[in-house]
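> below are the sequence and a predicted model; questions follow.
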Amino acid sequence: MTVTPGTQTTCSVKNPYAAAAPTDPAQPDPEELMSRDQIESLQFERLKWTLHYAYENVAAYRELYDEAGVHPGDFKDLDDLKIFPYTDKEFLRKAYPFKGFATPMSEIRRIHASSGTTGQPTVVAYTENDLQTWGTLVARCFRFSGIKPGDKVHNAYGYGLFTGGLGAHYGAERLGCAVIPMSGGQTEKQVQLIRDFEPQAILSTPTYLLTIADGFRHLGVDPKKTSLRTAVLGAEPWTEEMRREIETTFGTLSACDIYGLSEVMGPGVAGESGEAKDGSHIWEDHFRPEIIDPFDDSIMGMGQPGELVFTALTKEALPIIRYRTHDLTRLLPGTERPGHRRMGKITGRSDDMIILRGVNLFPTQVEELALQQPELSPHFALEITRPNRMDEMKVRIERREEFTIDQAEEAAKKLQHDIKSKIGSSCRIEVLDPDVLPRSVGKIRRIYDYRNRPKGNE
């Protein structure tokens, strides 16, 4: 049976599980405080609804499940989720632009899309209920990280088709904050507005916050003298060493993680406690996470590293079931919110992993080691080449202004040794003067892979 995109068939009952607007934004949502048993009971009911809803309203899911020989009626307990096939970006790209929607276009209130830099863009959509849920969960993350109703919030995430800017914007408003919608770029303007408007909180990528710190220094202003007290940072992997770098740079600033991706919702899928800073709690009243082995797709246990997979439990416009994120992390028991499991720091992406002479390497590993050398800055890039049929890596990294080139070169020798002994890869280190590398205004680009360049472009 085929269905016209955006129309419904037999599942005419709308989602009964949209998140309600908080009655007191300063207090935890009731679902935040549920026990693990309560969360799993809620997940079972919502998963049952989601599987039937997707099967009956999205032809791509019906075809996928029919081909695999499974039916939503086979879902009898939470463990049965594993019998349903995974989905990924290619699954969504085949539905481009609107074939993956489960509701008529008349019920869609917003459409976002990925950049499409590595292929066909993935398109995501939201109904009124979806937007309400999204705003509520982002507000939950911000409050959890320490932002308070009444705070002024400087939003340096990019606005537009990217979900970061608008997702963060409406979440901060839902929390009861005054939002400064700066977007990314125009670093001098960012610095001016932070000085003039004196916001208590800032939202950005971690690397762009360091770029803003450089902007303060260029004006002769100490970043420690700003009004900023809370930073909620996401959209790219970052390490504990990067957190220390940011918090040291800004003095009294507290930096917390936020996680999300457009296909699952956008920012707000998981958030980090400003008190514990022990990883982001996944809001499992709306998302069911799994960790799988990225090579054989088997399900991994608690604490074991692997690829993060998500099922959204309450989405109307674009159902997402067992979606492979390619983000590498592990699941951990909940702490500040015991009913909701935590995710460890993202160590990289399975599709961004560098394989260098048989050794698997991620940029976050280099970041972790580089920031242990006081003479070297967090601004670096990895260049991969194959000049003589053998892969070679060069780390281009800036020195800090307060150190000489000779001091930085000595630190680079230590970094080179650490990369070889702790990661297992040989490399060359090129020390650069400050402000040579391009600065991030959104997601940072760390890897420049030139191994497959056409001849003549070396």
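That came in fine, so what should we check first?
> CA only for contacts and neighbour counts going forward, please
Will do.
> can you map out the strands along the stretch 201-350 of the chain?
For the stretch 201-350 of the chain, the strands defined by DSSP state E, counting those that start in this stretch occupy 201-204, 230-233, 254-261, 266-272, 280-282, 287-292, 306-312, 323-329, 331-332, 342-343, 348-349.
> other SSEs contacting the last one?
Which is strand 348-349. strand 323-329 (3 or more CA pairs under 8 Å, 6 or more residues apart in numbering; DSSP states H and E).
> pretty sure Arg199 is in a strand, no?
Wrong residue type there; residue 199 is Pro, not Arg. No - under the criterion used here (DSSP: H, G, I helix; E, B strand; the rest coil), Pro199 is coil, not part of a strand.
> tell me the helix or strand right after the helix or strand hosting Gly164.
Assessed by DSSP states H and E, Gly164 sits inside helix 163-175. With elements assigned by DSSP H and E, the helix or strand that comes after helix 163-175 is strand 178-180.
> contact partners of that following strand?
150-155, 169, 172-173 (CA atoms under 8 Å, 6 or more residues apart in numbering).
> which one among those residues gets closest to Thr335?
Taking CA to CA as the measure, Thr335 sits nearest to Ala172 out of the contacts of strand 178-180, at 24.2 Å.
> quick one, what contacts that closest one?
So Ala172 contacts 135, 138-139, 142, 153, 178-179 (CA under 8 Å, 6+ apart).
> structure two is appended below for comparative analysis:
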Amino acid sequence: MTSGALPGSGPAGTPDAEDRIEHASRDEIEALQLDRLRGTLNHAYTRVPHYRSVFDAAGVHPSMVRELADLARIPFTSKEDLRSNYPFGMLAVPRREVVRLHASSGTSGRPTVVGYNRADISNWSAVMARSLRAGGVRPGHTVHIACAYGLFTGGLGAHYGAEQLGCTVVPASGGMTERQVQLIEDFRPDAVVVTPSYLLVLADAMKARGTDPAASSLRYGLLGAEPWTESMRTEIESTFGMDATDLYGLSEVMGPGVACECVEAKDGLVLWEDHFLPEIVDPVDGTPLPDGQFGELVLTTLTRQAMPVVRYRTRDLTRLLPGTSRSMRRIEKIAGRSDDMITVRGVNTFPSQFEEQILRVRGLAPHYQCEVNRTDRLDEVVLRVEAVDGAAGAGEPAGELRRRVKESIGISVEVEILPPGSLGRSSGKAARVVDRRPAVAASGGASALVAGRPTAER
């Protein structure tokens, strides 16, 4: 398969320089994509029994893909496909060539396993280094990585990218909050890679020690692994005095580094299209949608060798936008996941919508949890939010938040204001919703939500 050096890329000794492909013409990018797509499809069809089986069942062959639009003829790949081929059924190279394995936790079923050969690790390091540079990090900076190391792709993905960029890496991993704060004070890193919710936990820990987070050395934050709002960006940037950019990735496709915001624009995540081919489809029927229309992100790997992934349904809801600071297209901030959406009294909503309203109410912290119950066939929602000043039960913020949620989302909620530290903290993704209903059916939910989203490009 085609996976050579990028056209116009600088030599390996200059990782701080932007790859020329980042500013290539649209024609150049699409020509490269088509060449690599054909290689990926042939590689997957000839080496992976699963792909050969589903291609044959659908009556399609890689040779039928003569232009990028023809990709829509190829069947999707789902997380269930990866699970049903556990552990090594999706590998396209002999096991002896696999130099690393990562896997999901498997909390919602059999784990998904992903394998990498040496070329995959090199490409992953390159796109992650590119992402860090886009987020403001430069060679010689110190990067504090507060993502978990191990089977989770976050820690090691960021680690290899930062080293390739020429940075000093602090592999702090997740958890041990007090130690994290001490390391930041002692080592004075320039940048941090972390989930946005855990970065706010670190801010709380700094304040508890009598330290102003804005006085820390951190000036760049690359934040990912969970949806977060513009309001939370404002909160983080004002708290730390840093530039906070969104970082996107998923282990099934590669890991962190699939897309990243550019610090100079902060207008959506540049998707590295020379390595990943994006599509937006209707989350219900899978129909391809045009750029600018809101739907589910589907990704095909273009350079992955050990485990190519064809038309993977990410379940992440966003839209494709034209390039600005780079030639490559952007994806809008992830609004949520089609499988994380909750339907309350016929209204479809995501945790990020609650977060957006919480951050607009003075006196409330961005630590919250939404509990959904059903009493006498009626859904009831309790929104528990921490106060910044410890004034538990304060009536005014609770009333304002109830009003904002009702006006913006369209549902009535009960609001409980709790003292700081009342809700559990996580060093990984925050658990925002607890659904205690005996059975939840989001009938037509995703399509109804998509129908209400704007379609114009910005």
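It's in. Computed from a predicted model, the values in this text were never measured in an experiment.
> returning to that earlier point: among the contacts of Ala172 of structure 1, who's most crowded?
With neighbours defined as other CA atoms under 10 Å, the most crowded of the contacts of Ala172 of structure 1 is Ala139; it has 32 neighbours.
> trace that residue over to structure 2, please.
For Ala139 of structure 1, the aligned position in structure 2 is Ala129, judged by TM-score structural alignment.
> which non-adjacent residue is nearest its match?
Gly161 (4.2 Å; CA to CA, 6 or more residues apart in numbering).
> surely the one you found meets Ser125?
Yes - counting by CA atoms under 8 Å, Ser125 is a contact partner of Gly161 of structure 2 at 4.3 Å.
> neighbours around Asp37 of structure 1, how many?
10.
> alignment lookup: it to structure 2.
So Asp37 of structure 1 corresponds to Asp27, using TM-score structural alignment.
> its match - that's part of a helix, no?
Yes - with three-state DSSP as the criterion, Asp27 of structure 2 is located in a helix.
> list the contacts for it?
Neighbours of Asp27 of structure 2 in contact, by CA under 8 Å, 6+ apart: none.
> coming back round to it: quick one: closest of the strands of the stretch 201-350 of structure 1 to Pro16 of structure 1.
Of those, nearest to Pro16 of structure 1 by CA to CA is strand 306-312, at 14.0 Å.
> excluding chain neighbours, what is closest to the residue nearest the centre of structure 2?
The centre of structure 2 sits closest to Tyr248, judged by CA atoms, centre = their mean, with a distance of 3.5 Å. With CA to CA, 6+ apart as the criterion, Tyr248 of structure 2 has its nearest non-adjacent residue at 5.1 Å, and that residue is Ala259.
> go on, Val127 of structure 2?
Gly257 (5.6 Å).
> show me what the one you found aligns to in structure 1.
Using TM-score structural alignment, Gly257 of structure 2 pairs with Gly268 in structure 1.
> contacting residues for that match?
134, 137-141, 258-260.
> how near is Ala398 of structure 2 to Glu355 of structure 2?
14 Å (CA to CA, to the nearest Å).
> err, Ala306 of structure 2, not the other one
39 Å.
> who's more crowded, the two?
Ala306 (26 against 23).
> how much does the host helix or strand of the match of Ala139 of structure 1 stray from structure 1?
Element membership for Ala129 of structure 2 (DSSP H and E) is helix 118-134. Mean deviation of helix 118-134 of structure 2 relative to structure 1 after superposition (mean CA distance after the TM-score superposition for structure 1): 0.3 Å.
> so what does Leu81 of structure 1 match up with in structure 2?
Checking TM-score structural alignment: Leu81 of structure 1 goes with Leu71.
> can I take it that its match is in a strand?
No - counting by three-state DSSP, Leu71 of structure 2 is located in no strand; its state is helix.
> how close does it sit to Leu299 of structure 2?
Distance from Leu71 of structure 2 to Leu299 of structure 2, by CA to CA: 11 Å.
> again with Val388 of structure 2
40 Å.
> over to Gly399 of structure 2?
Taking CA to CA, one finds Gly399 of structure 2 at 42 Å from Leu299 of structure 2.
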